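[1] here are the coordinates; sequence isn't available:
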């Protein structure tokens, strides 16, 4: 019996250091940002902001690990982890939150149960 071939992309999308993007990003997979994004990010997977990564806009995802900077709202349906080097200026809506000592967070936080969207399916507000 022949199997239908579906390529599996196990590699995350990556925005490298020194790269700056102005515009919205939508992905079904994971994404790692070590550069700069000015726009909204919608991911059905995990969004990782590296230590040198910067995002100015709204992030909507299933999970997120932040070591860099975010200026804007972040909506996480499962777990948001703010590492000690992170700086988040904006609002958080998440089901679960971890904050390491040294992380900077200015804004309001709503958590518990599921995040605003149990599974990100709509485009972020423009």
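    Thanks, I have the structure now. Small disclaimer: the values here were computed from a predicted structure and weren't measured.
[2] From here on, just use CA atoms for contacts and neighbour counts.
    Will do.
[3] Which neighbouring residues are in contact with the residue nearest the centre of the chain, exactly?
    In the chain, the centroid-proximal residue (Cα atoms, centre = their mean) is residue 47; its distance is 3.5 Å. Going by Cα atoms under 8 Å, 6 or more residues apart in numbering, residue 47 touches 30-33, 61, 63-65.
[4] for residue 94, same thing?
    By Cα under 8 Å, 6+ apart, the residues touching residue 94 are 75-80, 109-112, 114-116.
[5] Export the residues you listed as JSON lines, with columns for distance to residue 39.
    Putting the contacts of residue 94 into JSON lines (distance: Cα to Cα, whole Å) gives the following:
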{"residue": "75", "distance to residue 39": "15"}
{"residue": "76", "distance to residue 39": "17"}
{"residue": "77", "distance to residue 39": "20"}
{"residue": "78", "distance to residue 39": "22"}
{"residue": "79", "distance to residue 39": "22"}
{"residue": "80", "distance to residue 39": "20"}
{"residue": "109", "distance to residue 39": "21"}
{"residue": "110", "distance to residue 39": "22"}
{"residue": "111", "distance to residue 39": "24"}
{"residue": "112", "distance to residue 39": "27"}
{"residue": "114", "distance to residue 39": "24"}
{"residue": "115", "distance to residue 39": "21"}
{"residue": "116", "distance to residue 39": "20"}
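[6] for comparison:
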């Protein structure tokens, strides 16, 4: 059995972090990598990377380049690159991505469609 390699996120390299006490409702659009630690509902759109931290709650459809999930996502995820689901996460929604990595212990309730990088959108 092969080892699973997941991306470690260094918060010091991120320009934007939505803190645990942030509650955002609406369309969240951004250009640089972002980490969510609080609550977001609505939709999330970027051509960059999204990190959903442990304890975060995202009730939104997500469109991004790469998505790492350690918290809760209720919504569909579309990634032109990679989606990584960590053991601490729950995803209730469909995933459409070029690559999907799931750590043992993660909870994924939905369908998965594997695409080529250009086909993910």
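    Arrived safely. If you're wondering where the values come from, they're calculated on a predicted model, not measured in any experiment.
[7] care to give me the TM-score?
    For this chain pair, the superposition-based TM-score is 0.85 by TM-score structural alignment, normalised by the length of structure 2; 108 aligned residues with a Cα RMSD of 1.2 Å.
[8] before we move on, back to that, which one (most neighbours) among the contacts of residue 47 of structure 1?
    For those, counting by other Cα atoms under 10 Å, the largest number of neighbours falls to residue 61: 31 neighbours.
[9] show me what contacts that one?
    Counted by Cα under 8 Å, 6+ apart, residue 61 of structure 1 has contacts 41-47, 75-77, 119-120.
[10] Could you do residue 89 of structure 1 as well?
    Contact partners of residue 89 of structure 1, counting by Cα under 8 Å, 6+ apart, are 70-72, 105-107.
[11] what's the counterpart of it in structure 2?
    In structure 2, the residue paired with residue 89 of structure 1 is residue 92, using TM-score structural alignment.
[12] all strands for structure 2, in order.
    With strands called from DSSP state E, structure 2 shows them at 16-18, 23-30, 34-36, 39-46, 49-52, 57-64, 66-69, 72-74, 77-85, 90-92, 95-102, 107-109, 112-114.
[13] What range does stretch 27-39 of structure 2 cover in structure 1?
    Under TM-score structural alignment, the match for stretch 27-39 of structure 2 is residues 24-36.
[14] Show residues contacting that stretch.
    12-21, 38-55, 123.
[15] Please, a PyMOL command that selects the buried ones among the residues you listed?
    Only the buried members of these enter the following PyMOL selection, criterion being 16 or more other Cα atoms under 10 Å:
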select buried, resi 15+20+38+39+40+41+42+43+44+45+46+47+48+49+50+51+52+53+54+55
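[16] how near is residue 23 of structure 1 to residue 42 of structure 1?
    12 Å (Cα to Cα, to the nearest Å).
[17] Next, find the distance separating the aligned residue in structure 2 for residue 63 of structure 1 from residue 24 of structure 2.
    In structure 2, the residue matched to residue 63 of structure 1 (TM-score structural alignment) is residue 66. Noted for residue 66 of structure 2: a distance of 21 Å to residue 24 of structure 2, by Cα to Cα.
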